[in-house]
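J.: here is my input, please return the structure:
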Amino acid sequence: MKPRYLFNFITIIIVYSALTFYIGWNSWVWLHSIFGLEEKWIYGFIVCLISFSYIIGHFIKKIPLFKIVGSFWFGLMQYAILILPLSNLIALVLIFTGLSTPSVINWVGGVVFIFLVILFIFGVFNAYSPVVRNFSLVIPKQIGELTQLRIAMASDMHFGRLSGIRHVRRLVREINALNPDIILLPGDIIDDDPVPFTQKKMGNVMKELSAPFGVYGVLGNHEYYGGGIPKFLQEMERIGITILMDQVIKINDSLYLAGRKDKTDRNRLPIDALLTDIDPSLPLIMMDHQPSEITQAQENRVDILLSGHTHRGQMAPNHLITKRIFENDWGYLQKGQLHSIVSSGYGFWGPPLRIGSRSEIIQIQVTFLNSEVTSEIAGR
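T.: Modelled structure (predicted):
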């Protein structure tokens, strides 16, 4: 390992451990005060084990409990870091006003605990209760007899340990109920490792997705992280989902569908190289997991760009970060002829929590009009 990487790794571990100690110490003070807890070394070992469970689970894959516990810990850690400094300040102020220290610790700690429980219940509900968001687009291109197209889109399912078989069934039921003409899945279909997906036979459920023009997807960054792309592609082929990897296909001899490799892939083609042989008079829909090249898509005559990846931060206030990173981090953006739609995702990464975002399926009603009709409507 290069010295720079080693230094960065050690720095991250030190900071992470310090934050874990801060959370653990606050919890210990409250538990000791209210329950008389005494076994601090056993308590410290348990906190340490929980805080590093996700990393342990990465190496001990046969015991999924580690990764599940570690996922919940990440959610707890984020909100504990945000809430505990304020609670500490309030506790100090109350103690300096003359109130009993044990009483202050008990009441302030109890309020923090109740708040976190409510927050987690709300977040889990948002994660596992998807909504359908609707968009209506007009593309100024007439394509024979096909005047409308209904698209169902779902990204970032992260199917695996926590986004499991019930969530898959919910997805299939909700999407099929929309009666789409085509189903598009722009990346992160699985959560890293394809093994839980195949072991739980989630593919057999996804196989029930049905649309006249087919079901298509692209790779997301997590398909790359898992290192099991060949196995994933084999499973997708088995269940009838076509994964486009820097490919352009023609749908119903009426429009183009392009699918890009994820930005993680150093060998992915630039947009202009991918679209060299298309007929610009036909509509062009593109799936690109990360919405990081909206300008390039607009400059290369893409009509609809569908992405995910951002999760809209997944847990507020992380959305403030994604808004600064991406031109369109969630929802709809029009740029010239380009219509960009970014989904917050159907699943989740890490903790099964969504706060300030919601698990969602996207329905897009596209109307195709020739240029003369579009000009007439614009002039009214």
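J.: contacts, neighbours, all on C-alpha from now
T.: Will do.
J.: now the strands for the stretch 201-350 of the chain?
T.: In the stretch 201-350 of the chain, the strands defined using DSSP state E, counting those that start in this stretch lie at 215-218, 242-243, 247-251, 255-259, 284-287, 304-307, 331-335, 338-342.
J.: deepest of the ones you listed, which one?
T.: Each of these was scored by mean neighbour count; the highest is strand 304-307, a mean of 26, by mean count of other C-alpha atoms under 10 Å.
J.: packing partners of it?
T.: Under the contact definition 3 or more C-alpha pairs under 8 Å, 6 or more residues apart in numbering; DSSP states H and E, strand 304-307 sits against strand 284-287, strand 338-342.
J.: which ones are touching D272?
T.: Shown in contact with D272 (C-alpha atoms under 8 Å, 6 or more residues apart in numbering): N300.
J.: among the helices and strands packed on strand 304-307, which is nearest P186?
T.: P186 lies closest to strand 284-287 among those, at 5.6 Å (C-alpha to C-alpha).
J.: any idea how far the closest residue to H222 other than its chain neighbours lies from G220?
T.: Counting by C-alpha to C-alpha, 6 or more residues apart in numbering, H222 lies nearest to D192, which is 4.8 Å off, once chain neighbours are set aside. Distance, D192 to G220, by C-alpha to C-alpha, to the nearest Å: 10 Å.
J.: the two: which is more packed in?
T.: Taking neighbours as other C-alpha atoms under 10 Å, D192 and G220 compare with G220 leading, 31 against 24.
J.: what segments of the stretch 51-200 of the chain are helices?
T.: Under the criterion DSSP state H, counting those that start in this stretch, the stretch 51-200 of the chain contains helices at 53-59, 65-96, 101-128, 165-177, 194-199.
J.: before we go on, could you also do this sequence so I can check it against the first one:
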Amino acid sequence: MKVFLEAFLLQYLLTLYIAYRGGQALPARGAWRKMFYALMAAIFGLYVVGFAGNRVLPDALMSGIMSVTGFWFFMAIYVMFALVLVEIVRLIDRRWVHGYARLTQNGRARVRLILFFLIGSVSAGLMIKGMHIVRFPEVKHMTVQLDRPAIDGRQSMRVALLTDIHISETVTAPYIRYVVERTLAERPDVVLVGGDVIDYHGRYARRNGITEMMRRLQDETPMGAYYVLGNHEYRADEVEKREWFRSIGHLLIDEVATPGGVFYLVGRDDSTNVFRAPLHELMPQVDTTKASILLDHQPHVLDSVAMTGVDLALYGHTHNGQIWPFTLLTRLAFENPWGYQRKGHTQFFVSSGVGAAGPAIRVFTRSEIVILDIQFAKE
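T.: Next up is the predicted model:
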């Protein structure tokens, strides 16, 4: 609820300011300004309806509301960036250049109108491109050489890593079907799912056959599908979500498994749970002469993970910022916000995720299905 309230307040402030500045750019006479104000009011009205009725409105209606308001929410952020840039240019011009002041009244009106449509069209274009990025995730292939042998002595294994699907009003059944089919087309031996599978309400994972789609990852791979929780799994409907995970695969909460008898898989609870078991308490269940993989959600304290002797640690959570400029902020918040890293014996990989939180939009980041071709050491 806190997240929704913060988003509601930000949406209110952004929409109010953009309506004020946009109205200044449009002619006072005629219908353009009135139509623009009406559009802003309608979008914000939809946001109020969605905020107030998200638990009672039909799911199909909520999907439409969230698609429209989410598109505008991210678009408004970029419009705001553009307005700040325009304001900086205007101050520089007023202080040193005086070009705008020399224009006629009609010339100034023309400049404002051009900026209005330029900012609006570029921002909307970024959103449309961002929707396409999420809708068609890339398949990223990596080869990882482990320093320890497999439990059963095999030489190789293919792992599909999926994180941050965020099933929701905007990440729906057609998208889940596409992701599942793209993943299975890579013929993985095992599927590892690194948390934040459900964005908020658990009911969206049970609609339109999504459960059956996700169960295919378990049923159509030799070693099955293994899941850990993310921070979004703790935001609502915790019990319902855990039951759902267990209906589609293996849920690991501070547990160690041996998928197919091939390697040790350490599945941690999300760090949202401050009482989760320390990693050093789980590692005694692992034969450290054999290959081991850690599956966790948030890539924190990597140094302490490296000290445990895990061969490979897999994470998600960051989305690599999802939209610029939050990509820059994730670099400040996380030692490794995205990609491969090695610390001593332990190799790390942080996925940018396959879905998206909130609006199904990414800007200057990518959605990815990660395929890891694991090479084991020889006995």
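J.: ok, back up a step: kindly reformat the helices and strands packed on strand 304-307 of the first structure as TSV containing distance to L76 of the first structure.
T.: Listed next are those as TSV, based on distance: least, C-alpha to C-alpha, whole Å:
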stretch	distance to L76 of the first structure
strand 284-287	33
strand 338-342	27
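J.: residue in the first structure matching A313 of the second structure?
T.: Superposed on the first structure with TM-score structural alignment, A313 of the second structure falls opposite L305.
J.: which residues sit in contact with that match?
T.: L305 of the first structure makes contacts with I285, M286, M287, D288, I294, A297, L338, H339, S340, I341, as judged by C-alpha under 8 Å, 6+ apart.
J.: verify the stated contact: the fourth one with V302.
T.: No. Shown here, D288 of the first structure and V302 do not form a contact pair, counting by C-alpha atoms under 8 Å, at 11.5 Å.
J.: which of the two has more residues huddled nearby?
T.: Neighbours were counted for D288 of the first structure and for V302 using other C-alpha under 10 Å; D288 has more, 29 against 25.
J.: just to revisit the earlier point, to R133 of the first structure, which of the helices and strands packed on strand 304-307 of the first structure lies closest?
T.: The closest of these to R133 of the first structure is strand 338-342. By C-alpha to C-alpha, the value is 10.9 Å.
J.: how about the closest one, aligned to which bit of the second structure?
T.: With TM-score structural alignment as the criterion, strand 338-342 of the first structure aligns to 346-350.
J.: what does stretch 152-166 of the first structure give?
T.: The alignment of stretch 152-166 of the first structure onto the second structure (TM-score structural alignment) covers residues 160-174.
J.: over to the nearest residue to G75 of the first structure once chain neighbours are set aside. Which of the three states is it?
T.: Among residues not flanking G75 of the first structure along the chain, P351 sits closest, at 5.6 Å (C-alpha to C-alpha, 6+ apart). Three-state assignment for P351 of the first structure (DSSP: H, G, I helix; E, B strand; the rest coil): coil.
J.: P351 of the first structure -> the second structure?
T.: Aligned counterpart of P351 of the first structure in the second structure: P359 (TM-score structural alignment).
J.: now do the contacts for that match.
T.: Residues in contact with P359 of the second structure (C-alpha under 8 Å, 6+ apart) are M66, S67, G70, F71, F74, T170.
J.: format the helices of the stretch 51-200 of the first structure as a markdown table; extra columns: distance to Q247 of the first structure.
T.: Shown next, in a markdown table, are those (distance: least, C-alpha to C-alpha, whole Å):
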| stretch | distance to Q247 of the first structure |
| --- | --- |
| helix 53-59 | 33 |
| helix 65-96 | 35 |
| helix 101-128 | 32 |
| helix 165-177 | 25 |
| helix 194-199 | 23 |
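J.: out of these, flag the one nearest V138 of the first structure.
T.: Comparing those by C-alpha to C-alpha, helix 165-177 comes nearest, at 22.1 Å.
J.: counting contacts, what elements does the closest one pack onto?
T.: With contacts taken as 3+ C-alpha pairs under 8 Å, 6+ apart, helix 165-177 of the first structure sits against helix 202-206.
J.: so the helix it packs on matches what in the second structure?
T.: Counting by TM-score structural alignment, helix 202-206 of the first structure lines up with residues 210-214 of the second structure.
J.: that older thread, drop anything exposed from the contacts of P359 of the second structure.
T.: The neighbour-count test (16 or more other C-alpha atoms under 10 Å) marks M66, S67, G70, F71, F74, T170 as buried among the contacts of P359 of the second structure.
J.: can you name the two of those that sit furthest apart?
T.: Farthest apart among these by C-alpha to C-alpha are F74 and T170. That separation is 13.8 Å.
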